[in-house]
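1. Sequence first, then the predicted structure, then my questions.
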Amino acid sequence: MPLPLVASRDLAVPIHCLTKGGLDALADRVPPFALAWARSAGFDGKAGSHLMVPGPDGDLGLVLFGIGGAQQEAEPYAFAALSAALPAGTYEIATPLGPREANAAVLGWIMGRYAFRRYKDDDGKAPPLLVPPIGADLDQVRRTAEAVYLIRDLVNTPASDMGPEDLAAAAIRVAAVHDARIAVTVGDDLLEAGYPMVHAVGRASDRAPRLIDLNWGESDAPRVTLVGKGVCFDTGGLDLKPSAGMLLMKKDMGGAAHALGLAHMIMDAQLPVRLRVLIPAVENSVAGNAMRPGDVLTSRKGLTVEIGNTDAEGRLVLADALAEADEDRPDLLVDFATLTGAARVALGPELPALFTPDDELAAALADHAFEQRDPLWRLPLWAPYDKGLESKVADLNNVSDGPFAGAITAALFLKRFVTETTTWAHLDLFAWTAKPGPGRPVGGEAMVVRALFALIAERFPA
């Protein structure tokens, strides 16, 4: 991925940052003409706004860019507003920045150049180039940008080109870059290998279901396992979704995309862990052999599951993958899933829901989420709601017996399949930007991976 960065400062146009109403603070750093120009233009430094100021020769002399306290914290890619708007040229940030701010500025600049171009020609315009500020960790910024681009591209790709086989191919490409080992179990082989619920969810599609298993790192290193829901398209099965409910279902493999993106960051940074990535990749379709409401499935763990709703299929494929991961007893187990609309009702599209029985993990992840401006919010694994998953004919039902607390009961369902691993986190996320912001066009979005990478790097230092 070519980055819109350049090392040479020759002819670089300076960018001066200011808070709203902070023009006077620039008096000793910019020419008086620039301040007069800004005042005559009514520029007040509002967060995200910019003003191009000409130089004595009529060329672009400098850029003023508005940043803000709380608003800046809420816009992790704030500098994307500049790279998306400025003309071609070379720029440098003239305002001193600390290491965290320097990283955020460069990452934001790169995010401002993101566009999903698989089906459209590039606009051909040369991008504005940034001289990275002193103190920026360019390796960390690069791997983060690569992970975000990967996640967005996978989620944005329509299901016609992102079926289970295509998702496996994407995982194979990631593995090849890092010399990771990867195995893919396909179709009826899933039954022999012990993934009956992955098979049941995906068998009605003419694109065979599969279980992707990527491994990397030394065998005696601390074990980190990532599980990602890979439902490449979700019709709802026989409990068919309405057409409006299917419009975004190409993103139902967003959990798998997140697992691959974070895996890339971990491997690229050479973190001293034994990494494992498990992705159940399926398409939930309608056919004569589709699973039915009322069917009873036997899971990898041996628990029997009554199908109360075929549209609650994500938790079924995750359950088999989590049971496999749990057998390994990793030091850290994280699953990602676009699992419930209830989580979005509770927290909205921008705030992933975190579930974990580990209070220390929750606190540490919350700290990193704040530090990285990569938000999440913990919801409870409220044990009394577990009885809502009771079934009269099986060990449990895949949906609860009422309309409330859907995100919690889904997490409690998954918890039944994680019995040996104490440090487990379940992330119910949207993986999509519905309303655009700086560096975040409408479409697939990466959530929580920056916070999780920081936590893993801290927890398992070199």
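-> Happy to help now that I have it. On a predicted model such as this, the values are computed, not experimentally measured, just so you know.

2. switch to C-alpha atoms for all contacts and neighbour counts from now on
-> Fine.

3. Helix or strand: which one has the nearest residue to Leu107 once chain neighbours are set aside?
-> Of all residues not flanking Leu107 in the chain, Val141 sits nearest, at 5.8 Å (CA to CA, 6 or more residues apart in numbering). Using DSSP states H and E, the element containing Val141 is helix 138-156.

4. and if you look at Ala457?
-> Here Ala457 is assigned to helix 449-459, by DSSP H and E.

5. and the angle for that helix with helix 138-156?
-> If you take axes from the mean of the first three to the mean of the last three CA atoms, to 10 degrees, helix 449-459 sits at 140 degrees to helix 138-156.

6. Check whether Phe413 really touches Leu316, as I assumed.
-> No - counting by CA atoms under 8 Å, Phe413 does not reach Leu316; the two are 9.1 Å apart.

7. Can you work out which residues contact both of these two?
-> Contact criterion CA atoms under 8 Å, 6 or more residues apart in numbering; residues shared by Phe413 and Leu316: Asn398.

8. More neighbours: which of these two?
-> The residue with more neighbours, out of Phe413 and Leu316, is Leu316; 26 against 22, by other CA atoms under 10 Å.

9. Packing partners of whichever strand or helix holds the more buried one?
-> Secondary structure assignment for Leu316, by DSSP H and E: helix 314-327. Other elements packing on helix 314-327 under the criterion 3 or more CA pairs under 8 Å, 6 or more residues apart in numbering; DSSP states H and E are helix 196-202, strand 223-228, strand 274-284, strand 332-337, helix 406-415.

10. ok, second structure coming up, stack it against the first:
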Amino acid sequence: MSTASDATRTLAFATDEAGALPLHVVEADALDTWLQAQPGAVQTWVRANGFTAALGKTLVVPGDDGAPLLALAGYGDAAARARGRFHLAAAAAALPAGPWRFEGLDPARAEEEALGWLLAGYAFDRYHAQTGNAARLIAPEDVDAARLEIIAAGEALTRDLINTPANDMGPETLEAACADLAKTHSAQMTVTTGADLLGRNLPLIHAVGRASDRAPRLIDFSWGTRGPALTLVGKGVCFDTGGLNLKSGSSMGLMKKDMGGAATVLGLAHMIMALDLPLRLRVLIPAVENAVSANAMRPGDILTSRSGKSIEINNTDAEGRLVLADALSLGAEGAPDLMISMATLTGAARVAVGPDLAPYYADDAALVAAIEDGAARVADPVWRMPFHAPYEALIEPGIADLDNAPSGGFAGSITAALFLRRFAGDARYAHFDIYGWNPTAAPARPKGGVGMGARALLAALPKALSL
């Protein structure tokens, strides 16, 4: 397992500026103008290869000795670029090894494209030898290279955690990853495990995880001594069978990613701590495996949460909101200035917005504005969903205070978010219902685990918390 510091060394900018070759970023309607300024041999090569500067296309131009002299990266037009992000990461995959530098790139796009290049260097190689792109980038001028390397390291940590299968990523392994991160940044960490969860009044975390021979636990670490208090809560269900409401085989196939909320929170936590943001950070991760055994929770059971609210279990596969409920209650007791939960919580969210958008819930107008602005600035798309009050009745079964899985199937992501909000107390609160998985490869985002919303939140924090 790569640690955050390992990832920083791996996903780093090149430093051999003297040997760097130029990568000319050319828009389609500017190609003829660019060619007119080039030597005849370059013009002939480009035209002979049919290069049109279409978005995502790359062409290496050789010198007299046959070695690369320069390269062209097609940048299409504004309409084409608006349909995606990290476009120059495609060039990173197409270029030969060695250092490269951007030429002709709009400075306003430099940060996004430089980060995309770093992220394109990620490869999950724990079980099969593979490498990221061999082409390295010289950090563009006026880009904070160290900051981007930290962000890339946080994303690499998230991807590594999600990509690791459950046989090697149980609650105890997730705890070890948290311990490594806490040690790296001199954070203070405590862990409550197994039956001790009951003694600390964390009954829902215990109930969800008690059927597994890998004990459930609540991981709690804190960092920072100045500034506003931020609490991050990440769903750490390391594998989800569905419990007694057993998932089908096809639905269970990707459940190693059900700790994607915790993985994303840890990646964001690394970014915050490595950048030394002036805030007090607390990370809460309920880490469990939702397994099947004789002592598994049953449909129809009524459980009492840390907050005292009773919950009817109408589906044991709606377990994520249960472990988050206790963690949110604990977090709210600390009266943070902002509390954020991240979870791969509902299939309804994926159906609503697909795998590329991070749906989130928030009522605070200033927080919403900060998140939307941050997401737009760092190319980390989000979509606000409604805490729709008329649906509150759907999560009230009558026999208990709350229902963990309302019947009917309508508004599944919204009712889950409303359920969680009941446990956030008076805290300023946002909830992210993410997918955490890239089903098909895209520039800077290989198929597999992916962080969603972390960079948007990092960009939002200065405004959201008046840092």
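-> Cool, the structure landed. Fair warning: this is a prediction, and the values are worked out from it, not measured in the lab.

11. hmm, back to that, average gap between the helix or strand just after the helix holding Val141 of the first structure and the second structure?
-> Per DSSP H and E, the first helix or strand lying C-terminal to helix 138-156 of the first structure is helix 164-177. Here helix 164-177 of the first structure, set against the second structure after superposition, deviates by a mean of 0.5 Å using mean CA distance after the TM-score superposition for the first structure.

12. Show me what Ala145 of the second structure aligns to in the first structure.
-> Counting by TM-score structural alignment, Ala145 of the second structure corresponds to Leu138 in the first structure.

13. Can you get me a residue count around the nearest residue to its match once chain neighbours are set aside?
-> Nearest residue to Leu138 of the first structure, sequence neighbours excluded (CA to CA, 6+ apart): Asn103, at 7.6 Å. Using other CA under 10 Å, Asn103 of the first structure has 22 neighbouring residues.

14. Identify the residue of the second structure aligned to Asn103 of the first structure.
-> By TM-score structural alignment, Asn103 of the first structure lines up with Glu111.

15. before we move on, what about Thr433 of the first structure?
-> So Thr433 of the first structure corresponds to Asn438, using TM-score structural alignment.

16. so what's that match up against?
-> 355-356, 445-450.

17. Now Ala375 of the second structure: closest residue in space, sequence neighbours ignored.
-> Ala456 (4.2 Å).

18. Same check on Ala462 of the first structure?
-> Pro272 (5.8 Å).

19. The one you found maps to what in the second structure?
-> Checking TM-score structural alignment: Pro272 of the first structure goes with Pro278.

20. got a list of what its match touches?
-> 224, 226-228, 467.

21. so which strand or helix has it?
-> Counting by DSSP H and E, Pro278 of the second structure is found in no helix or strand.

22. and the gap between the counterpart of Tyr385 of the first structure in the second structure and Phe410 of the second structure?
-> Aligning on TM-score structural alignment places Tyr385 of the first structure opposite Tyr391 in the second structure. Separation of Tyr391 of the second structure from Phe410 of the second structure (CA to CA, to the nearest Å) stands at 10 Å.

23. First-to-last residue distance for stretch 331-344 of the second structure?
-> Note: stretch 331-344 of the second structure ends 19 Å apart using CA to CA.

24. Report the buried residues of it.
-> Across stretch 331-344 of the second structure, burial judged by 16 or more other CA atoms under 10 Å covers 331-332, 335-344.

25. Between those residues, which sits nearest Ala424 of the second structure?
-> Lowest distance from Ala424 of the second structure to those (CA to CA) belongs to Ala332, with 5.7 Å.

26. List the contacts of that closest one.
-> 339, 423-427.

27. Which of those fall in strands?
-> Counting by DSSP state E, the part of the contacts of Ala332 of the second structure found in strands is Met339.

28. need the contacts of Ala332 of the second structure in CSV with distance to Leu402 of the second structure, can you?
-> Below are those laid out as CSV (distance: CA to CA, whole Å):
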residue, distance to Leu402 of the second structure
Met339, 22
Phe423, 11
Ala424, 15
Gly425, 15
Asp426, 19
Ala427, 20
